[in-house]
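> Predicted coordinates and the sequence they were generated for:
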Amino acid sequence: MVTHKIGVIMNGVTGRMGTNQHLIRSIVAIREQGGVELANGNTVIPDPILVGRREARLEELAASHGITRWTTNLEEALADDYNQIYFDSQTTVRRAEGIRKAVAAGKHIYCEKPTATNLEEAIKLSELATEAGLKNGVVQDKLYLPGLMKLKRLIDSGFFGEILSVRMEFGYWVFEGDWQEGQRPSWNYRKEDGGGIIVDMFPHWSYVIQHLFGTIRSVSCIGATHIPKRLDEKGETYKATADDAAYGTFELENGIIVQANSSWAVRVNRDDLLTVQVDGTEGSAVAGLRDCKVQHRVNTPKAVWNPDIPNPFKFQDDWLDVPENQVFDNAFKVQWEMFLKHVVADEPYDLDLMEGAKGIQLAEIALQSWEERRWVDVPKVKNKVNA
């Protein structure tokens, strides 16, 4: 059996998401388990080189996790033939430039979403990677959350009968920064820096809806900036110019109606930070990040409306948990393993930059719907190289 080491350029992993999900819980975890096993019994071990602008932070991060390679010089990392994969989790406004440089250097591309600040740029990046013959992928982690994987299992089994509607609730209260420090970076709330919950979350809803429920035909969305002023990392007040909440309705080509509320200005009174309720003719389910519960047609109680007496029902008790039946790994790590297998062993992989472009398209259409206060149809997105 052969062990393949593959150099991975990790640009922007000093940020919250890059450090926790991609470096520690994915790449470091893969290295600690001895790599990724291929179908032929060989093993792939990622060898990361950390890239960023803060030298002291890179050195500290590398030392903390047994990584020997780091640099503030991206061009130097790209020039090294040992590094075959370029990963980008920088802020959105910097991502396209990094990907373009990596494509020019002949590196396979894996990146966070959104892949660019606009649809035209996102499609161009996909075309450049395709023309160069490079393998490419975009993070679509929520497909591998245990709760949504259980939900997919129910869909594939025919549990719901005909699916009628989907209700998605996402969000939590992000502190303003005055009496308690905000738990998200301040750029998230500045439109000029690529912030906003629509551009952040609608690319997620794009792939979740598409892979679980069907193709989106049209969108109606209204956004809001509920908290107009916040305090940044230095304790200075700034004006929030980006949306911190969005309320969307999606009509699918198969007739399913999906409603998705996303907010950083909502206090949580539900089972999880994300819940997805699916209602069908034969049964219903509510999935969170890890758990999923169901209520079949034959177990549906008869609800009675009577506001004159205390509610006699405990509605939550009428649902059953979907069993685990398998071991669920970290969603980001699962996708990293898939992409490594794709690069080294050419295993199938379809979550590419073109899929990422679809997410940006949905965000742009949602913003257009909000601005024009109307339903907007979703046209098909095409990569000219593969059209």
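In hand now; what should we look at?

> Only C-alpha atoms from now on, for both contacts and neighbour counts.
Fine.

> In the protein, spot the helix with the most residues.
The longest helix of the chain (DSSP state H) is helix 353-372.

> That helix: what's the following helix or strand?
Sequence order places strand 376-377 as the next helix or strand after helix 353-372, per DSSP states H and E.

> Now tell me what touches that following strand from outside.
Arg217, Ser218, Val219, Ser220, Ile365, Ala366, Gln368, Ser369 (Cα atoms under 8 Å, 6 or more residues apart in numbering).

> so which pair among those is furthest apart in space?
Greatest spatial distance in those: Arg217 and Gln368, 15.0 Å, computed using Cα to Cα.

> What strand or helix carries Val344?
In the assignment (DSSP H and E), Val344 maps to helix 331-345.

> Just list what that helix packs against, helices and strands only.
Judged by 3 or more Cα pairs under 8 Å, 6 or more residues apart in numbering; DSSP states H and E, helix 331-345 is in contact with helix 29-32, strand 36-37, strand 43-51.

> Mean neighbour count, the ones you listed: which tops it?
Most buried of the helices and strands packed on helix 331-345, by mean neighbour count (mean count of other Cα atoms under 10 Å): strand 43-51, with a mean of 22.

> how far is that strand from where the chain is centred?
Its chain's C-alpha centre and that of strand 43-51 lie 22 Å apart, by Cα atoms, centre = their mean, to the nearest Å.

> That strand packs against which elements?
If you count contacts as 3+ Cα pairs under 8 Å, 6+ apart, strand 43-51 packs onto strand 3-11, helix 29-32, strand 36-37, helix 55-64, strand 70-71, helix 331-345.

> could I get those as a markdown table with distance to Tyr110?
Below are these laid out as a markdown table (distance: least, Cα to Cα, whole Å):
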| stretch | distance to Tyr110 |
| --- | --- |
| strand 3-11 | 10 |
| helix 29-32 | 16 |
| strand 36-37 | 17 |
| helix 55-64 | 20 |
| strand 70-71 | 18 |
| helix 331-345 | 8 |
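
> and stretch 213-223, how far from the chain's centre?
Stretch 213-223 sits 17 Å away from the centroid of its parent chain (Cα atoms, centre = their mean).

> also this one, for the comparison:
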Amino acid sequence: MAQHNIGIIMNGVTGRMGTNQHLIRSIVAIRNQGGVKLKNEDTIMPDPILVGRNQKKLQALANEHQINRWTTDLDEALDDSYNTIYFDAQTTVRRAESIKQAIAKGKHIYCEKPTATNLEESIELATLAKNAGVKNGVVQDKLFLPGLLKLKRLINAGFFGRMLSVRMEFGYWVFEGDWQEAQRPSWNYRKEDGGGIIVDMFAHWRYVIDHLFGHVKAVSCLGATHIPWRMDENGNKYQATADDAAYGTFELDNGVIVQANSSWAVRVNRDDLLTIQVDGTEGSAVAGLRNCKVQHRVNTPKPTWNPDIENPFDFQAQWQDVPDNQTFDNGFKVQWELFLKHVVTDEAFPWDLLEGAKGTQLSDLGLKSWEERRWIDVPEIII
């Protein structure tokens, strides 16, 4: 039984997602469990080096989690042949240039999405990685949420019959920062810094739709900046130049229609921050982040429209929960383990930089649809 130590450059891990999901709940958790076990009883042990611009934050993070390696010099980390994987969780505007550097040094690439601020650069990254022969992957975490895994189980079982439509509701109220501190960083609301909910969330909706319901054929999108002024981390008022809400409709190649509302200016009155309702000829389901409930054709009630009487139905009680039937690990950690296996043993990993480019493509076309107030076809990307 051998242990494969893998040096991983983790750039941008002092941010919220980088620290919590990728470092603590993924890499540190994998190290604490003794690595990733392989079929031949070997193990993969990730050995991270934390990279960022703030020396004090890096040192504190490394000390807290018993990590021996950190640096503010990305070039130094890239020049070290021990480090075979480059991971990027920086802000979107910084990501592409660093990935290009890492590809040029022959590193395998794993990164957050969006992979770049525009489609051309996202395609360039996928092409560079392909030509360099380096393995590459993009975080597509929502596919590994328990609620969506249960939804996938239903699809594979043919539960829905012929799928008809999908309704996705995502979002919550992000405080403006004046009387309560905002839950998201201020750059999210500045277009010039790579912000905007279309750029952020359409990258998610692309892989969720493509991998669960069918390939996106066309998009219609209306964006909005509902909250025009916010307060930044230093208490300074700034103008929000990016969209904080998006109302999208997607036509799929199999005829399914998807509606997706995304907003940081909505108060939640649903089961979860994300809910996905799928309706089909044989049954329907509503999935959240962790749970999923169903209503089969034979259990569907027969309501009638009569506003003159009290509603006689408890609609919520007429759905059944889909059981777990398995143990669900953290979705970010699960995908990290799959990518590490991909690097070491060449196991399949379909969520590559080309998939990331598809997400950027949908964001770009959503913005174009909003600007031109029309439906936009989504062409196939070939590299």
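Yep, it's here. Owing to the predicted nature of the structure, the values given are computational and were not obtained by experimental measurement.

> ok, back up a step: just so I know, which of the helices and strands packed on helix 331-345 of structure 1 lies nearest Ile360 of structure 1?
strand 43-51 (25.5 Å).

> now the angle between helix 331-345 and that closest one, please.
110 degrees (axes from the mean of the first three to the mean of the last three Cα atoms, to 10 degrees).

> mean deviation (superposed) between strand 43-51 of structure 1 and structure 2, please.
If you overlay the two and look at strand 43-51 of structure 1, the average distance to its match in structure 2 is 0.3 Å (mean Cα distance after the TM-score superposition for structure 1).

> any idea which element the residue in structure 2 sticking out farthest from the centre lies in?
Distance from the C-alpha centroid of structure 2 peaks at Asp308, with 45.0 Å (Cα atoms, centre = their mean). Taking DSSP H and E as the definition, Asp308 of structure 2 sits outside all helices and strands.

> next one: Ile99 of structure 1
Going by DSSP H and E, Ile99 of structure 1 is part of helix 92-104.

> who's in contact with that helix?
Where contact means Cα under 8 Å, 6+ apart, the residues beyond helix 92-104 of structure 1 that reach it are 78, 86, 88-89, 108-109, 113-117, 121-122, 125, 128-129, 132, 134, 193-194.

> just the buried members of these?
For these, a burial check counting by 16 or more other Cα atoms under 10 Å picks out 78, 86, 88-89, 108-109, 113-117, 122, 125, 128-129, 134, 193-194.

> if you look at these, which of them are in strands?
Tyr86, Asp88, His108, Ile109 (DSSP state E).

> Quick check: the farthest pair among the residues you listed?
Longest distance between any two of these is 11.3 Å, between Asp88 and His108; criterion Cα to Cα.

> Make TSV out of the ones in strands among the buried ones among the contacts of helix 92-104 of structure 1 and add distance to Lys333 of structure 1.
Formatted as TSV, those follow (distance: Cα to Cα, whole Å):
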residue	distance to Lys333 of structure 1
Tyr86	16
Asp88	15
His108	18
Ile109	16
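
> Name the nearest of those residues relative to Tyr189 of structure 1.
Tyr189 of structure 1 lies nearest to Asp88 out of these, by Cα to Cα, at 21.1 Å.

> how about the closest one, what does it touch?
Met10, Asn11, Gly12, Arg95, Gly98, Ile99, Tyr110, Cys111, Glu112.

> Just the buried ones among those, please.
Among those, the ones that count as buried by 16+ other Cα under 10 Å are Met10, Asn11, Gly12, Arg95, Gly98, Ile99, Tyr110, Cys111, Glu112.

> Looks like the second one contacts Gln90 (just checking).
Yes: with contact defined as Cα atoms under 8 Å, Asn11 of structure 1 reaches Gln90; the gap is 6.6 Å.

> Can you tell me the element Phe160 of structure 2 falls in?
Assigned by DSSP H and E, Phe160 of structure 2 falls within no helix or strand.

> and Glu337 of structure 1, how many neighbours?
20 (other Cα atoms under 10 Å).

> thought it was touching Gln33?
No: applying Cα under 8 Å as the test, Glu337 of structure 1 and Gln33 come out as separate, 11.8 Å apart.

> okay, the angle between the helix holding Val344 of structure 1 and strand 3-11?
Going by the same axes, to 10 degrees, helix 331-345 of structure 1 makes 120 degrees with strand 3-11.

> Of the helices and strands packed on strand 43-51 of structure 1, which is nearest Glu181 of structure 1?
Closest of those to Glu181 of structure 1 is helix 55-64, at 21.2 Å (criterion: Cα to Cα).

> how about the helices in the stretch 51-200 of structure 2?
Along the stretch 51-200 of structure 2, the segments classed as helices by DSSP state H, counting those that start in this stretch run 55-64, 74-79, 92-104, 119-132, 146-156, 197-212.

> Next, the mean deviation of the shortest one compared to structure 1.
Between helix 74-79 of structure 2 and the aligned residues of structure 1, the post-superposition mean distance stands at 0.4 Å (mean Cα distance after the TM-score superposition for structure 1).

> ok now that helix, how far from the chain's centre?
27 Å.

> swap in the last one?
With Cα atoms, centre = their mean as the basis, helix 197-212 of structure 2 stands 7 Å off its chain's centre.

> So which elements touch the helix or strand following that helix?
Per DSSP H and E, the first helix or strand lying C-terminal to helix 197-212 of structure 2 is strand 216-224. Contacts defined by 3+ Cα pairs under 8 Å, 6+ apart place strand 216-224 of structure 2 against helix 197-212, strand 245-252, helix 353-372, strand 376-377.

> tell me the most buried of the ones you listed?
Looking across these with neighbours counted as mean count of other Cα under 10 Å, the highest average goes to helix 353-372: a mean of 24.

> That helix vs helix 197-212, what angle?
130 degrees.

> Give the other helices and strands that helix 353-372 of structure 2 contacts.
In this structure, helix 353-372 of structure 2 makes packing contacts with helix 119-132, strand 136-138, helix 197-212, strand 216-224, strand 376-377, judged by 3+ Cα pairs under 8 Å, 6+ apart.

> May I see these organised as JSON lines, with distance to Asn234 of structure 2 added?
As requested, those are arranged in JSON lines below (distance: least, Cα to Cα, whole Å):
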{"stretch": "helix 119-132", "distance to Asn234 of structure 2": "32"}
{"stretch": "strand 136-138", "distance to Asn234 of structure 2": "32"}
{"stretch": "helix 197-212", "distance to Asn234 of structure 2": "22"}
{"stretch": "strand 216-224", "distance to Asn234 of structure 2": "25"}
{"stretch": "strand 376-377", "distance to Asn234 of structure 2": "40"}
